[in-house]
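Chemist: The amino acid sequence is not available; the structure is as follows:
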């Protein structure tokens, strides 16, 4: 886990109707590396986006789903989501501005 760089921690933003509504409360949702912990996620967000202060991080582990192709049964990859809450005096994250 020590060899994970901050730009490898955050994989992509999660853009859904629910996450767009949470942005008014300064909560942003990201898909993150499965081995990343809350401290790593907080540090990565503050380094990637200038002027951003993280108040709290909530994480969710999502298990892979079973999928079938004929008789063969496999699993999709497990994922991890993080909801990052910013402080009130923090700047907004710019990648969500045009959405």
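Modeler: Received it, and whenever you're ready, just let me know what you need. Note that this is a predicted model, so its numbers are computed, not measured.

Chemist: C-alpha only now, for contacts and for neighbours.
Modeler: Noted.

Chemist: For the strand or helix carrying residue 18, name the packing helices and strands.
Modeler: Applying DSSP states H and E as the criterion places residue 18 in helix 17-22. Contact analysis of helix 17-22 by 3 or more CA pairs under 8 Å, 6 or more residues apart in numbering; DSSP states H and E lists strand 27-32 as its packing neighbours.

Chemist: could you redo the last one with a cut-off of 10 Å?
Modeler: strand 27-32, strand 79-86 (3 or more CA pairs under 10 Å, 6 or more residues apart in numbering; DSSP states H and E).

Chemist: Quick check: buried residues in that helix?
Modeler: Neighbour-count burial for helix 17-22, counted by 16 or more other CA atoms under 10 Å, picks out 19-20.

Chemist: Included below, for side-by-side comparison, is a second structure:
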């Protein structure tokens, strides 16, 4: 039971950018924002259980938060961890029809 709850918390969101769209079309690679303390095996297990797909590999990296200025005040955005997930051949991930 604990693994199922943790799996739902690991995947925060899909990372949407021009680069991620290009990687999806060309190499069948999805990019997700994940918890900073999640390892590759947990990310793979979570995606396979939640979306019922087969994952080939997972690459991760941690991005530092950028410094931003609002008038005379300087702040910092939060950093996050990204996971590049390669699906096996023939696998597709459809976010619209997950429960069908």
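Modeler: Everything's here; your move. Given the structure is predicted, the values throughout are model-derived calculations rather than measurements.

Chemist: Need the TM-score between these chains.
Modeler: Aligned and superposed, the two chains score 0.82 in TM-score terms (TM-score structural alignment, normalised by the length of structure 1); 94 aligned residues with a CA RMSD of 2.2 Å.

Chemist: circling back to that earlier point, want to try CSV for the helices and strands packed on helix 17-22 of structure 1, with mean neighbour count and distance to residue 71 of structure 1 as columns?
Modeler: Converted to CSV, these look like this (neighbours: other CA atoms under 10 Å; distance: least, CA to CA, whole Å):
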stretch, mean neighbour count, distance to residue 71 of structure 1
strand 27-32, 22, 31
strand 79-86, 20, 25
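
Chemist: could these go into CSV alongside distance to residue 69 of structure 1?
Modeler: Below are these laid out as CSV (distance: least, CA to CA, whole Å):
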stretch, distance to residue 69 of structure 1
strand 27-32, 27
strand 79-86, 21
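
Chemist: Nearest to residue 8 of structure 1, out of these?
Modeler: strand 27-32 (8.3 Å; CA to CA).

Chemist: how big is the offset of the closest one relative to structure 2?
Modeler: By mean CA distance after the TM-score superposition for structure 1, the fitted strand 27-32 of structure 1 averages 0.6 Å away from its aligned residues in structure 2.

Chemist: and the angle from that strand to strand 79-86?
Modeler: 150 degrees (axes from the mean of the first three to the mean of the last three CA atoms, to 10 degrees).

Chemist: The next helix or strand after strand 27-32 of structure 1 aligns to what range in structure 2?
Modeler: From strand 27-32 of structure 1 onward toward the C-terminus, using DSSP H and E, the following helix or strand is helix 38-48. Counting by TM-score structural alignment, helix 38-48 of structure 1 falls onto residues 40-50 of structure 2.

Chemist: how much does the matching stretch stray from structure 1?
Modeler: Mean for stretch 40-50 of structure 2 is 0.7 Å (mean CA distance after the TM-score superposition for structure 1).
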